[in-house]
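Student: structure of the sequence below:
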Amino acid sequence: MGRASGFGLGLVLVLALTGCSAAAPDRAASRLDEVVERGELRVCSTGDYRPFTHRDESGAWRGIDIDMARDLASRLGVRAEIVPTTWGDLLDDFRARCDIAVGGVSVTLERARHAAFSEPYLEGGKAPITRCGEVERFATLERIDRPGVRVVVNPGGTNEEFARGALDRATVIGHPDNNTIFQEIAEGRADLMITDAAEARWQATRDPRLCAVHPDRPFTFSEKAYLLPRGDVAFQHYVDQWLNLALHDGTYQRIARPWLGAG
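Tutor: Predicted coordinates for the structure are as follows:
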């Protein structure tokens, strides 16, 4: 009887383990498989942060990261569906509606609490952009943080977070449209903006009235990466492998060249 009981217990354990093994693939399903089965990569982006992401008046999407997301979708054999969001709603929209978020997304610890990041593809930091005659006036944070200096920010992102955290005496002005915010500086309604060095460089090439202030020596260190679902190792690994290849086989340089003049 003892032997029979032992046999019965062993059979129960085998069946239990077999059942666990059979269910494991469903529990371990990755966004990688879901995207392929769906035939669509859902990409969150703000559309207001050139050269990384831009949505024009007709609704067409362009930019380095938009084209990179399309390349990723092509490698997966699916189409890319761009989902518009804002910097303030980025995390919520990403978790509810998207597989990946792109468009000059800075790696921050706050974002890392709610999502994962790909390997970084660009290093930079915060640097000012101002009218060309004011470059020396705003060369340091000490010179910027003075009464009467008007610093314009786009709400909800790391630019506003930095400005409000670093400046006590300067006036920080919110401007809701990041596509027109640089006109505020060029036309004298604001004195400067502190943004990512890559954006400062690019915007300075678009308007001869504007100059980036020491973009090679930014105030901070930051990295750009793609936002990914937290805990999905398979999908993150695939994106990292794709990105590594794209950075070394000429794909990223080809996509970035029209925007940055990169070699």
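Student: going forward, measure contacts and count neighbours with C-alpha atoms only.
Tutor: OK.
Student: quick check: the residue most central in space within the chain vs residue 95, distance?
Tutor: Nearest to the geometric centre of the chain sits residue 105, at 1.9 Å (C-alpha atoms, centre = their mean). Distance from residue 105 to residue 95, counting by C-alpha to C-alpha, to the nearest Å: 15 Å.
Student: here is the second sequence; please produce its structure so I can put it next to the first one:
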Amino acid sequence: MRKFILLFLSAVLLGSMVSFASCTVGKDNTIIVNQPTINRIQERGTILIGTTGDYRPLTFREADGTYWGFGIEVAGQIAKRLGVNIQFVPTSWPTLSTDVTSNPQAFDLAIGGITITDARKQTMLMSDGYLANGKTILCRASEADRYQKLADIDKPDVRVMVNPGGLNEKFANQNLTHATIIVHDKNEEIPSLIAEGQADVMITEITEAPYYIQTDTRLAAPLLNAPFTHGEIGVLMRQGQDDLLQLVNDVISQMKADGTLRQLHEKYGLVYAY
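Tutor: Prediction:
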């Protein structure tokens, strides 16, 4: 009798939990339980996506306000899965973490050139990677032979230019203690400044460098195939949005499986690593 009562109470408790949970059926027929972030976005009809808009070819904002890039297209796939529109919200590398965690919330997630790091994962959520990444350099094509290793850059007569607040500046400060480091506010202007002789080297990523050497013959990336670091780029969002994180990871997984991600790599001239 006692066993029966315990079983009955357990069944009642389970039934109560199910009745109060928000349950939906996903596109793959899986049951998704308790998705407050997704519900909020779908009720709004728009997903708010933070992006810097200064990082060709991952995220760039044209003068007319339109956005394009690898990350922007991934954002489009996320919005498509949710069945909502996109509103892009400007952010910057120095304010990215503050904007992600702000109250009231500035946007639902951030995308475009954001490297997955343990430091970010300690205070925020990061998706699975969708693009291989690593630190490299841009320099003038006429001086490409001059820079064959990190030690060739870390010299007092080498002017290294970086954008503020991101991992490029952090890498330069940690690894180039002898070089002259110049911080320039607008990341998208640095390649042209290097080509014009305003600085000698730009610390950048293997995801960004190919675009500039393809569009400006004055530039070279001599260490493109030997990056200083290795990592991945993912989607960043505030803690507590585990339902949205799971959906984003599902989208990335699907894009890998159906070839969409490979097509984007080919479109933007990037190496496919999955």
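Student: before we move on, back to that, and the residue nearest to the centre of structure 1, what's its match in structure 2?
Tutor: Under the alignment (TM-score structural alignment), residue 105 of structure 1 pairs with residue 114 in structure 2.
Student: show me what residue 155 of structure 1 lines up with in structure 2.
Tutor: Residue 155 of structure 1 maps onto residue 164 in structure 2, by TM-score structural alignment.
Student: sec struct for that match, please.
Tutor: Here residue 164 of structure 2 is recorded as coil under DSSP: H, G, I helix; E, B strand; the rest coil.
Student: could you tell me how many residues sit around it?
Tutor: 18 (other C-alpha atoms under 10 Å).
Student: again, but for residue 46 of structure 2
Tutor: So residue 46 of structure 2, with other C-alpha under 10 Å, has 18 neighbours.
Student: tally of neighbours for the alignment partner in structure 2 of residue 180 of structure 1?
Tutor: Superposed on structure 2 with TM-score structural alignment, residue 180 of structure 1 falls opposite residue 189. Around residue 189 of structure 2 there are 12 other residues, counting by other C-alpha under 10 Å.
Student: same check, this time on the one 10 residues further on
Tutor: In terms of burial, residue 199 of structure 2 registers 22 neighbours under the definition other C-alpha under 10 Å.
Student: what about the counterpart of it in structure 1, which SS state?
Tutor: Alignment note: residue 199 of structure 2 maps to residue 190 in structure 1; criterion TM-score structural alignment. Put simply, residue 190 of structure 1 is coil when judged by three-state DSSP.
Student: is it correct that residue 190 of structure 1 is in contact with residue 150?
Tutor: Yes - counting by C-alpha atoms under 8 Å, residue 190 of structure 1 touches residue 150, with 5.2 Å between them.
Student: and residue 137 of structure 2, what pairs with it in structure 1?
Tutor: Per TM-score structural alignment, residue 137 of structure 2 is aligned with residue 128.
Student: quick check, its match in a helix?
Tutor: No - the assignment for residue 128 of structure 1, made by three-state DSSP, is strand rather than a helix.
Student: OK, contacts around the nearest residue to residue 205 of structure 2 once chain neighbours are set aside?
Tutor: What sits nearest to residue 205 of structure 2 in space, not counting adjacent residues and going by C-alpha to C-alpha, 6 or more residues apart in numbering, is residue 135, at 4.5 Å. If a contact means C-alpha atoms under 8 Å, 6 or more residues apart in numbering, then residue 135 of structure 2 has 168, 203-206, 227-230 as its contacts.
Student: so what touches stretch 202-218 of structure 2?
Tutor: 55-58, 132-142, 160-162, 168-169, 172, 190-191, 194-195, 219-221, 224, 227, 268-270.
Student: one more: stretch 47-64 of structure 1?
Tutor: Counting by C-alpha under 8 Å, 6+ apart, 45-46, 65-66, 82, 84-85, 102-104, 177-179, 198-199, 202-203, 255-256, 259-260 sit against stretch 47-64 of structure 1.
Student: and the helices in the stretch 1-150 of structure 1?
Tutor: With helices called from DSSP state H, counting those that start in this stretch, the stretch 1-150 of structure 1 shows them at 2-27, 31-38, 64-76, 90-97, 109-112, 141-144.
Student: so where is the last one in structure 2?
Tutor: Structural correspondence for helix 141-144 of structure 1: residues 150-153 of structure 2, per TM-score structural alignment.
Student: tell me roughly how far the matching stretch lies from structure 1 on average.
Tutor: Compared with structure 1 after fitting, stretch 150-153 of structure 2 has a mean deviation of 0.9 Å; criterion: mean C-alpha distance after the TM-score superposition for structure 1.
Student: buried residues in that stretch?
Tutor: residue 153 (16 or more other C-alpha atoms under 10 Å).
Student: same check on stretch 249-256 of structure 2?
Tutor: 249-252, 255.
Student: try stretch 237-246 of structure 2
Tutor: 237-238, 241-245.
Student: what does that stretch rub up against?
Tutor: By C-alpha under 8 Å, 6+ apart, stretch 237-246 of structure 2 touches 34-38, 100-101, 108-110, 123-127.
Student: where does that stretch end up in structure 1?
Tutor: Counting by TM-score structural alignment, stretch 237-246 of structure 2 sits on residues 228-237 of structure 1.
Student: distance from the matching stretch to the middle of the chain?
Tutor: Here stretch 228-237 of structure 1 is found 16 Å from its chain centre; the criterion is C-alpha atoms, centre = their mean, to the nearest Å.
Student: which stretches of the stretch 51-200 of structure 1 form strands?
Tutor: Using DSSP state E, counting those that start in this stretch, the strands of the stretch 51-200 of structure 1 run over residues 53-55, 61-62, 79-84, 100-101, 116-117, 122-124, 126-131, 150-153, 171-174, 192-196.
Student: mean deviation, the last one versus structure 2?
Tutor: Following the fit onto structure 2, the mean deviation recorded for strand 192-196 of structure 1 is 0.9 Å by mean C-alpha distance after the TM-score superposition for structure 1.
Student: repeat for the second one
Tutor: Overlaying structure 2 shows strand 61-62 of structure 1 at a mean distance of 0.6 Å from the equivalent residues (mean C-alpha distance after the TM-score superposition for structure 1).
Student: alright, that wraps it up for me.
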